[in-house]
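S.K.: Any chance you can model this:
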Amino acid sequence: MRVADLAIIGAGPTGLEAAAGAARAGLSAVVLEAGAVAQHVHTWRWVRLFSPFELNAGPAGLGLLRGRGVRLPAPEAILTGEELRTRYLLPLAAAVRSSIEIREGARVRDVARADRLKGEALGSVARADRPFRLLVEENGAETEVFARAVFDCSGTWGQPGWAGPGGAPARGERAARRAIEYHLPDPLGAQRDRYAGRRTLLLGAGHSAATTAVALAALARVIPGTRFTWASRRVSDVPLRPIDEDPLPERAELTRRANAVAVGAAPRLRVAPRGQAPRRQANLRAGSSTSNWRSPGPCGTTTSTASWPASAMSPTTGCTGNSRSTPATPPSVRWASRRPSVRRGATGRPTA
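M.R.: Coordinates of the predicted model:
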C-alpha cells in the first residue's frame, strides 16, 4: 500500500499553494481535483478582482515560479479571473507537476482513517498512526488513495448555501433550482440573453451581489424591459457599508457604484422598504432575502439571482420604479415582509 505524505483535495488557488509548499518541503503529495485545475476561477473569468495580485498569490507558489523565470504580474496589478488563471494558476500547476501528482477529474467521495471506524480508538496513538483512506471516483471507477495527512482545499464555490431558515432549502427551492443562479452571473456577456428584457430578483448584500447589481443596472440602461429587485436582510440606508479609509480602492469604488444603484442612480431598479412584500409573494417558489454568507466568492461573497419575463410578476407593493419611472430612495434595500431567517439568497420562478 503506497502512502503519500499529503493528499490535497482541490486544485484551485489554495490547493496549488499547498502543493507548491509540499514540493518545497520535499513531501510526497497528490492533488485530487474533481474538475480541471482552477476550474472555479474560470467560471468567473470576466470579473475584475478588487484585491491586487500580491494578495491573491502565496509565497510558495511565487517562489516556485520565480525560480523558473516565469514572468509574473506586478504585485499591484488588478487582474480579472481569467488573467489570474492563465498568468499565475496554470503556470503554477505546470511547475508543481514536476514533483507533485495532480489528478484532474478525480472526485473525493469520502475520507476516513484506514481500518478504523469513526468511534474507535479515539485519541489513541494507534488511531493516529493509521493513514487516511480517500475514496476517489475517477473515470467511472472507484479507487483508493492513502495519505498521512489531508488538506481539504475544495473551497465552497461548488457548494452554495440554501435560501431557507438556518441555511436549509426554502420551500420549493430545490424544484426551482434551474431558475436560480447561485454564483456570479455575466449579464453583460455570455448570459446577456438570460437577463435582457426580463425581471430578476437579486439576493445578497455582499460584494458579489454588488458586482451583479452594477451589471444589471448597466444592462437595464440599454435594453428596454430589463428590471430587477435587489433584496437583503441588512437594515441600512444602503446595501453595502463603506469601509473607512478602505485600503483597496477597487473595493471602495464597487461599493460606491452599487450603493448609487440602490439609492436611485440607475433606472429600472425596484426596491421595497422593510416590511412590504410583493403582491404575489405566495406564488414564488422560493423567495426571501439574505446576508450572513457562508461561502466567499471571488469578490468577497457570493449571491443568487433568478429571472423571468418582466410581465410575469405584479409590481411590488410600495415600490417605485419600473421601465417608465425612476426609483425613489428607499429607507433600506429590502424585499420580504415575513422576515424569513435565511442565509444565502435564491429564488424561484412565479408559478402563474
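S.K.: can we go C-alpha only for contacts and neighbour counts from here?
M.R.: Fine.
S.K.: can you map out the strands along the stretch 101-250 of the chain?
M.R.: In the stretch 101-250 of the chain, the segments counted as strands under DSSP state E, counting those that start in this stretch are 101-104, 106-113, 132-138, 141-152, 180-181, 198-203, 227-231.
S.K.: Which secondary structure elements does the longest one sit against?
M.R.: So that's strand 141-152. Where contact means 3 or more CA pairs under 8 Å, 6 or more residues apart in numbering; DSSP states H and E, strand 141-152 is packed against strand 3-9, strand 132-138.
S.K.: could you redo these as a markdown table and give each row distance to residue 259 and mean neighbour count?
M.R.: Below are those laid out as a markdown table (distance: least, CA to CA, whole Å; neighbours: other CA atoms under 10 Å):
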| stretch | distance to residue 259 | mean neighbour count |
| --- | --- | --- |
| strand 3-9 | 38 | 21 |
| strand 132-138 | 45 | 20 |
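S.K.: before we move on, back to that, want to try a markdown table for the strands of the stretch 101-250 of the chain, with distance to residue 52 as columns?
M.R.: Shown next, in a markdown table, are the strands of the stretch 101-250 of the chain (distance: least, CA to CA, whole Å):
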| stretch | distance to residue 52 |
| --- | --- |
| strand 101-104 | 27 |
| strand 106-113 | 31 |
| strand 132-138 | 36 |
| strand 141-152 | 25 |
| strand 180-181 | 27 |
| strand 198-203 | 27 |
| strand 227-231 | 28 |
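S.K.: for comparison, sequence B:
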Amino acid sequence: MSENNLLTLTKLPVAIIGAGPVGLAAAAHLTTRGESFVLFEAGNEVGANVASWSHVRLFSPWEFNIDKAARQLLSSHGWKAPNNSDIPTGLEMIETYFKPLANLPEIKPYLHFNAKVVAASRKGLNKVKTQGREELPFVLHVEKNGERMVVEAKAVIDATGTWTNPNPVLSEGFWTAEENSISNRIFYGIPDVLGKHKERYSGKKVLVVGSGHSAINTLLELGVLKDQVKETEIVWVLRKSKLKDVYGGQEQDQLAARGELGTRIEKLVESGKVKVLTPFYIQDLTNNDGGIQVTGSFENELISIDGIDEIVSNTGSRPDLSFLREVRVITDPSLESTLELAPLIDPNVHSCGTVRPHGEKELRQPERNFYIVGSKSYGRAPTFLMATGYEQVRSVVAALVGDYAAAERVELELPETGVCSIQTNYCCDSEQSNQSLIEPEVVSSCCSPTTKPVVSKSSCCS
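M.R.: Alright, predicted model coming up:
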C-alpha cells in the first residue's frame, strides 16, 4: 500500500451500522482506543429493535448486559450503574443504559438516526475486482431522512441484528401470498399481551408458532390473559420432537430467570390451558370467513386447525445481507451465520445455549476490515447473548487498532444453560465416545464425554 493511500485510510473513521447494544459497545471500544467512528441507526432512537419488545423482562441480569468499555466510559461521566443482580426490561435497558451512553459527548456527535445503510462496497470497485482492493476505503450509501449520502470508512462493523427480518410461518421457510394477505393478523415478535395489545387477544383463539424464549414469553402472558378472560384459547405449534427440550435446564441453568421460564411454561402446559401440537409443520394458511385455517403435518397426517383469530409468529429471524451485495462476505450455507461460527452454534449438531467465547479470528471476512457482529453474526441460529456480542466487538476493535494480543485473548465467561442436546456421534454415549468424533468446539462449550478434556457434567451429559 502506498504511503498516500495509507495516510488517507488512517484518517477515515470506522463505520458502525446499527445502534443497538452491540453497535453502541463497538462505539465505546473505539472511543477508549482513541479511534474515530461514525454510527448509523435506521430507527429514530438507540435500541430501536429493543424498543419493539420494551415490555419484556430479560432473563440475564445487568451484570451480563453492560459492556465493560461502555461502563467505564459512562462511569467517567458520573453515571450510576444499576445493581448487577437486577434483571431489566427492554425499556429499562434503553432508558438506563443505551440513552445515557448514546448521549455522551464522545458518542453523540457521531451518531446518526433515521440513517439506513442501503449499500456497501469498496470505493470505485465492485466485488469482482481484486487488484488494489485493500488500499481503497469502504463506501456506504446511506439514506437519511429521505436523502442519500455517501460516507467513506477505513473499516466497517455491521451490527444490524436480525430482529426486523422475521422468518415466515411456513415450515419451508419461504413467504407466500397467502401469508402476506393476512399479515395484519400475524404478529412477528413478542406482543404486549397484557398491555397495549390486550384487546387484540382477549377472548380470541390465538395460535403461537415457535419454541424459543420469545414464544415462551408470549405463551406465559397469554396464560395470564386466559385467567382473566376465560374465552381466550391458546394453541401452540412447534417443530420440536420432544416438548421437554423446550423447558431447558430449569434449576440447573446458571441464569435463574432463564431456567425459571422453562419451569413456568412446563406448568402452564400441564395445567391444560394450552393445546400443544408437536412436532407440527405448517404447510398452508387459508383466510376463511370463520377465521384463519392452518394446515400442517402432525403425527404423519395432514390436519387443519380451524377458526384461528390471531397468529403470533416466534419462528426466529434471518440476517439481511442484501446491502452487502458488493462486499466479499462468506456466510454458512445453512445458518447464514459468519462461516467460522457455524460449528459452534449449529442446532443440527448441538443446542447449547453456552457457546465458547470467540472474537476477531472467527468473525474475519475475505473483505479485510469488514466484520459482521452481534446476533447477525449468528445468522439464523436461535440463541444469542448480548455479552457474546460485547466480547466480539472488544476483540474486533483491538484487531483494528493493531493490538493483536488483545484480539486473541478471551475475556468472557458465559453462564451455562444447564442443558445441551448433541448428536450421539459427538457425545452423550460414554461407550461410543471417541476423541476423533468430538469437535473441540462442542467439548469446550458443554459436553462431558469420557475422553478428555472433561467439562462440568452439570451442563450436559451424564
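S.K.: To residue 242 of the first structure, which of the helices and strands packed on strand 141-152 of the first structure lies closest?
M.R.: Of all those, strand 3-9 sits nearest to residue 242 of the first structure, with 35.6 Å by CA to CA.
S.K.: Now do the closest one: everything it contacts.
M.R.: Strand 3-9 of the first structure is contacted from outside by 15, 18-19, 22, 27-33, 108, 131, 145-154, using CA atoms under 8 Å, 6 or more residues apart in numbering.
S.K.: could you redo the last one with a cut-off of 10 Å?
M.R.: Contacts to strand 3-9 of the first structure, defined as CA atoms under 10 Å, 6 or more residues apart in numbering, come from residues 14-16, 18-19, 22, 26-34, 101-103, 106-108, 131-134, 145-155.
S.K.: Now, of the residues you listed, which are buried?
M.R.: The neighbour-count test (16 or more other CA atoms under 10 Å) applied to these identifies 14-16, 18-19, 22, 28-34, 101-103, 106-108, 131-134, 145-148, 150, 153-155 as buried.
S.K.: before we move on, the earlier item: which one of the helices and strands packed on strand 141-152 of the first structure lies closest to residue 216 of the first structure?
M.R.: Residue 216 of the first structure lies closest, by CA to CA, to one member of these: strand 3-9, at 35.0 Å.
S.K.: Heading C-terminal from that closest one, find the next helix or strand.
M.R.: Sequence-wise, the next helix or strand downstream of strand 3-9 of the first structure (DSSP states H and E) is helix 13-25.
S.K.: Also compute the angle for that next one relative to strand 3-9, please.
M.R.: Calculated by axes from the mean of the first three to the mean of the last three CA atoms, to 10 degrees, helix 13-25 of the first structure forms an angle of 160 degrees with strand 3-9.
S.K.: which residues in the second structure does helix 13-25 of the first structure match up with?
M.R.: Mapped onto the second structure using TM-score structural alignment, helix 13-25 of the first structure spans residues 21-33.
S.K.: distance between the matching stretch and the chain's centre?
M.R.: Remark: stretch 21-33 of the second structure is offset 18 Å from the chain centroid, using CA atoms, centre = their mean, to the nearest Å.
S.K.: Excluding chain neighbours, give the residue nearest to the counterpart of residue 258 of the second structure in the first structure in space.
M.R.: When the first structure is aligned by TM-score structural alignment, the residue opposite residue 258 of the second structure is residue 251. Leaving aside its sequence neighbours, residue 251 of the first structure sits nearest to residue 50 (CA to CA, 6 or more residues apart in numbering; 5.2 Å).
S.K.: With that, I have no additional questions.
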